[in-house]
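> when you get a sec, could you give me coordinates for this:
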Amino acid sequence: MKCRVIGMWGGFPKENGPCSGYLIEQDEFKVLLDCGSGVLTNVQKYVDLNNINHVLLSHYHYDHFSDIGAYLFSRLVNTKIGNTDEALHVYGPDDEEMKRRVEEIEYCEFSTIDKNSELHIGPFRFTFMRNNHPIETYSIKIESGHKKIVYTSDTSYTSKLIEFAADADLLIAESSLYDGMDGSASGHMTSSEAGMLAYQSKAKKVILTHLPHYGELEELLASALNEGNHAIELARPGVLIEL
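Reported below is the predicted structural model:
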């Protein structure tokens, strides 16, 4: 499996720095996790949009899904001019308005996910855990063969994450807040909590994502590393992780 970070900023994008988006690949099969602001432009540096036919949305905050509307129109236009003949499949939490928006565009389909869902898409198996966040949000586990990627999406810390992420080959852990801040109300983790999750889950490689637009990110990284797992890095747009 491969994971390419398309974007990782929380809230809003930077210049040439998109919000959440991660391209998961194996044997030329591709799935996009989240499609936040700036993702659709930047993912095209690495892949033709017509070669991604499945998009999983963890939740419906703009920094995780705002580019999906443009993706729907891309599929409509590219199908009509003969560049693709496969529907764009969008998966996300149950929401009638989202289902309507997706399916009112030709050649696009919507399917719901919840904590009991198990999806088999190409070579991948997807399972989900409900997060602590102001709206319905899911952590996503992707497995193929003996490899495992876990993406926390947005959540405050909960011990349930430890079992869900246990022995992940790659843990993509949100780290929206600096050590000493309280993310319980906003539904986000601090850097030390992300580091604690990395250590207790025994993740083999960890990237910190959903990064804040303020403070010194090296301090964020240092406090995460201080929890004991030394295989932690900051996410960077375009970085490719091969498992």
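> contacts and neighbour counts: CA atoms only from here.
Fine.
> contacts only, for the most centrally placed residue in the chain.
Taking CA atoms, centre = their mean, the centroid of the chain lies closest to residue 33, which sits 4.4 Å from it. Listed by CA atoms under 8 Å, 6 or more residues apart in numbering, the contact partners of residue 33 are 21-24, 55-58.
> you'd agree residue 133 is up against residue 186?
Yes. In this structure, residue 133 is within contact of residue 186 by CA atoms under 8 Å, at 6.8 Å.
> just curious, which of the contacts of residue 33 is nearest to residue 41?
Nearest to residue 41 out of these is residue 21 (CA to CA; 11.2 Å).
> please report how far the closest residue to residue 200 other than its chain neighbours lies from residue 9.
Distances taken as CA to CA, 6 or more residues apart in numbering place residue 162 nearest to residue 200, at 6.3 Å, with adjacent residues excluded. Between residue 162 and residue 9 the computed distance is 24 Å (CA to CA, to the nearest Å).
> and for comparison, fold this next one:
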Amino acid sequence: MKITVIGCWGGFPKVNEASSGYLINEDGFQLLLDCGSGVLSKLQNYTKPAALDAVILSHYHTDHIADIGVLQHALLIDSFTMKTREEPLPIYGHQESEGFSTLTYKKMTTGVAYHPDETIQIGPFVVTLLKTNHSVPCFAMRFEANGHTIVYTADTAYKEEMIEFAKGADILLAESNLYKGMDGTSAGHMTSEEAGIIAQKAGVRTLVLTHLPHFGDIKQLKEEAAQLFEGTIVLAHEYLEIGL
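Sure, this is the predicted structure:
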């Protein structure tokens, strides 16, 4: 299993970069996790949009889905020219808000509903879900394949249940939109400290801090998390690759 950070910025993309988007690959199966602003452009350094096998979305805030429309249009153009795909691209999302209705587009993409009380199979990945503490319905995800596990917190304030959900993961991709001492409860975001607490109590191997803020010195996030987590900490950046 390999994960590649396509975009890691919270709210909006940094200059010449992208907001949330991650490519997870297992035995050639390419799963795009979230598709925020700038992701489609950056994704093409790794793969063609029409070569994706599936997309899964944590929620419908624009910094996580802004490029779904242009992805759909890219597939439409491909259907006229290269004709890469024979079947619509499945886009997995929840039905707890109106955003789901946009996931099906002509014969290019098909929205596939997921539910928090069930486990889903997407290619080689077994995916389980946990509803987060965010301002809109949002779901953390646990991806398991061939003995390896990646957990994505998505957008969330600190949530005790995340510890058990992330238990023993090889990689915890944790949002860290705030610095030590800040309160993200009302905004639905975590601090670097809270990401470190979850990683330590869950016994994960590697903590990747992502959904980064546009203020302050982001290197400080890693230093703050390291005060609470004894494992490997990586600050997400464009095109970061971690293989398992």
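> please state their TM-score.
Put the two chains on top of each other and the TM-score (TM-score structural alignment, normalised by the length of structure 1) is 0.96; 243 aligned residues with a CA RMSD of 1.2 Å.
> picking that back up, look at residue 133 and residue 186 of structure 1 and report which has more neighbours.
A count of neighbours by other CA atoms under 10 Å puts residue 133 above the other of residue 133 of structure 1 and residue 186, at 19 against 13.
> make sure that one is indeed in a helix.
No. Counting by DSSP: H, G, I helix; E, B strand; the rest coil, residue 133 of structure 1 is not found in a helix; it is coil.
> for it, which non-adjacent residue is closest in space?
Per CA to CA, 6+ apart, closest to residue 133 of structure 1 is residue 187, 4.2 Å.
> distance check, the residue of structure 1 positioned farthest from its centre against residue 44 of structure 1.
Distance from the C-alpha centroid of structure 1 peaks at residue 81, with 30.4 Å (CA atoms, centre = their mean). Going from residue 81 of structure 1 to residue 44 of structure 1 by CA to CA gives 19 Å.
> returning to what we had before: mind checking which of the contacts of residue 33 of structure 1 are in strands?
Residues of these located in strands (DSSP state E): 21-24, 55-56.
> export those residues as TSV, with columns for distance to residue 223 of structure 1.
Conversion of those to TSV gives the following (distance: CA to CA, whole Å):
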residue	distance to residue 223 of structure 1
21	24
22	24
23	27
24	28
55	33
56	30
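> which of those sits closest to residue 127 of structure 1?
Among those, and counting by CA to CA, the member closest to residue 127 of structure 1 is residue 56, at 11.4 Å.
> and that closest one, what pairs with it in structure 2?
Here residue 56 of structure 1 is matched to residue 56 in structure 2, going by TM-score structural alignment.
> its match contacts residue 94, correct?
No. Using CA under 8 Å as the test, residue 56 of structure 2 is too far from residue 94 to be in contact (9.5 Å).
> what's the local residue count around residue 216 of structure 2?
When neighbours are counted by other CA under 10 Å, residue 216 of structure 2 registers 10.
> secondary structure element holding it?
According to DSSP states H and E, residue 216 of structure 2 maps onto no helix or strand at all.
> check the mean deviation of the helix or strand hosting residue 129 of structure 2 from structure 1.
In the assignment (DSSP H and E), residue 129 of structure 2 maps to strand 125-131. Strand 125-131 of structure 2: mean distance to aligned residues in structure 1 after superposition is 0.5 Å, counting by mean CA distance after the TM-score superposition for structure 1.
> remind me what that strand packs against, helices and strands.
strand 120-122, strand 139-145 (3 or more CA pairs under 8 Å, 6 or more residues apart in numbering; DSSP states H and E).
> buried deepest among those strands, which one?
Highest mean neighbour count among these (mean count of other CA atoms under 10 Å): strand 139-145, with a mean of 22.
> and that strand against structure 1, how far off on average?
Counting by mean CA distance after the TM-score superposition for structure 1, strand 139-145 of structure 2 comes out at 0.3 Å.
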